[in-house]
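Asks: here is the input, now give the coordinates:
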Amino acid sequence: MSIEARLAELGVILPEAPAPAANYVPWVRTGNLLFVSGQIAANADGFITGKLGENMTAEDGAIAAKACAISLLAQLKAGCDGDIERLVRVVKLIGFVNSTPDFGDQPKVINGCSDFMVEALGNKGRHSRSAVSAASLPFGVAVEIEGIFEIS
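Replies: Purely as a prediction, here's the structure:
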C-alpha cells in the first residue's frame, strides 16, 4: 500500500508544508538524507500550547507530538519534490517537550509521534530517537520534533 493511501486510510491528509518562522530552511537534502527542521505542535485551530506537568498530561502531549509527525511528513513530501513514496525510512527523531523540571514522561509524549510514524509507514517508520525536556519552546508550544529521513 502506498504511503498516501495508508495516510488516507488513517484519515490524514497532509497539509501544505509549513513555512519557516525565522531565518532557516524547512529541510536540507544531502545525498540520500533529508534533514527536516523542528516542527512545532499545531493543528487546524492553531498552536498546541502548554507545559507538560503543569497544565498538560502526557496523553495531551502525545496528541501534540502526533501533530508534529504530520508536519514532519508534510515537509518530507516537499523535500521529495511532492513524491513521499521516495521515503526509504525514518532514521531519527529528536523530540523536545516543554515541561516542568519534575516531569519525567518525555518518552511517553514523543511516543505520539513515534507510534504514528510506525502506524502510517510500517517498518519504514521505525527509527532511533531522543526525547528531552525543554524549559520553553517557541510560541509556548508543548512539543517540537525534528527528523532525519533516508530517501531515494
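Asks: please make it C-alpha for all contacts and neighbour counts, starting now.
Replies: Noted.
Asks: what's the longest helix in this protein?
Replies: In the chain, with assignment by DSSP state H, the single longest helix is helix 58-79.
Asks: tell me which residues of it are tucked away?
Replies: 58, 60-79 (16 or more other CA atoms under 10 Å).
Asks: before we compare anything, build this one as well:
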Amino acid sequence: MTVEQKLEALGLSLPEAAAPVASYVPVVEANGLLHVSGQISFAADGSLITGRLGENMSVEAGQDAARRCALMILAQVKAALGGFERVKRVVKLGVFVQCTADFTKQPEVANGASDLMVEVLGDAGKHARAAVGVPALPRGVAVEVDAIIELA
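Replies: Below you'll find the predicted structure:
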C-alpha cells in the first residue's frame, strides 16, 4: 500500500503543508537527508491545538496533538519531494511538549507521533527520538515535532 492508502485506511488524510510563520524554510535536503523544521499541532479543522500537559490537557490529547504534528511532517515531505518514493527511513524525531515542571510523561505524548510514523511507513518509520518538556511553544501549541529523514 502507498502512504496515502495507509492513511486512508487509518481514516486520516494529509493536511496542506503549512507555510513558515518566521524566517526559515519548512524542509532542507542535504547529503541524502531531509531535515523537516518543527511542525506545530494543528487540528483537522486548521485550528491550533493549544494547552499545557499537566495543567489543562490530558496525555491522550497530547498524543493526538503529536499525531497531528506527524501528519504535518508527512505533508511537508510530500510537498518537498512530490511523493514518498524517495523516503528510505525516518532517522529521528524531536518532540517538544509544552508542560508543567512536574509533568514526566513526555515519552507517552511523543508516542502519538512515533506510532503514526510506524503505522504509515512500517519498519522505515522506526526511528531514534528525543521527547523533551518545555515551558512554552510557539503560538501556545501543546506539541511541536521536527524530523530527519533518510532519502534513497
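Asks: hang on, isn't Arg29 of the first structure packed against Phe35?
Replies: Yes: counting by CA atoms under 8 Å, Arg29 of the first structure touches Phe35, with 6.3 Å between them.
Asks: more neighbours, those two?
Replies: For Arg29 of the first structure versus Phe35, the count of surrounding residues by other CA atoms under 10 Å is larger for Phe35: 20 against 15.
Asks: that one matches what in the second structure?
Replies: Using TM-score structural alignment, the partner of Phe35 of the first structure in the second structure is His35.
Asks: isn't there a helix covering its match?
Replies: No: secondary structure assignment (DSSP: H, G, I helix; E, B strand; the rest coil) places His35 of the second structure in strand, not in a helix.
Asks: residue contacts, it?
Replies: His35 of the second structure sits next to Val27, Val28, Glu29, Asp146, Ala147, Ile148, Ile149 when contact means CA atoms under 8 Å, 6 or more residues apart in numbering.
Asks: JSON lines for the residues you listed, including distance to Val91 of the second structure and secondary structure?
Replies: What follows is these, written out as JSON lines (distance: CA to CA, whole Å; DSSP: H, G, I helix; E, B strand; the rest coil):
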{"residue": "Val27", "distance to Val91 of the second structure": "15", "secondary structure": "strand"}
{"residue": "Val28", "distance to Val91 of the second structure": "15", "secondary structure": "strand"}
{"residue": "Glu29", "distance to Val91 of the second structure": "14", "secondary structure": "strand"}
{"residue": "Asp146", "distance to Val91 of the second structure": "11", "secondary structure": "strand"}
{"residue": "Ala147", "distance to Val91 of the second structure": "8", "secondary structure": "strand"}
{"residue": "Ile148", "distance to Val91 of the second structure": "5", "secondary structure": "strand"}
{"residue": "Ile149", "distance to Val91 of the second structure": "5", "secondary structure": "strand"}
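Asks: now for the residues you listed: which two are most distant?
Replies: Farthest apart among the contacts of His35 of the second structure by CA to CA are Glu29 and Asp146. That separation is 13.9 Å.
Asks: identify the residue spatially nearest to the residue lying farthest from the centre of the first structure, adjacent ones excluded.
Replies: Most distant residue from the mean C-alpha position of the first structure: Asp102, 24.0 Å away (CA atoms, centre = their mean). Leaving out its chain neighbours, the residue that sits closest to Asp102 of the first structure by CA to CA, 6 or more residues apart in numbering is Gly53, at 7.5 Å.
Asks: would you agree the one you found is in contact with Asn98?
Replies: No: taking contacts as CA under 8 Å, Gly53 of the first structure lies outside contact range of Asn98: 9.0 Å.
Asks: between these two, who's got more neighbours?
Replies: Higher neighbour count among Gly53 of the first structure and Asn98: Asn98, with 27 against 17, using other CA under 10 Å.
Asks: so what's Leu121 of the second structure up against?
Replies: Val3, Arg89.
Asks: now the angle from the helix or strand it falls within to helix 59-81?
Replies: Assigned by DSSP states H and E, Leu121 of the second structure belongs to helix 106-121. Relative orientation of helix 106-121 of the second structure versus helix 59-81 (axes from the mean of the first three to the mean of the last three CA atoms, to 10 degrees): 40 degrees.
Asks: gap between the counterpart of Asn98 of the first structure in the second structure and Leu137 of the second structure?
Replies: Matched by TM-score structural alignment, Asn98 of the first structure corresponds to Gln98 in the second structure. Per CA to CA, to the nearest Å, Gln98 of the second structure is found 6 Å from Leu137 of the second structure.
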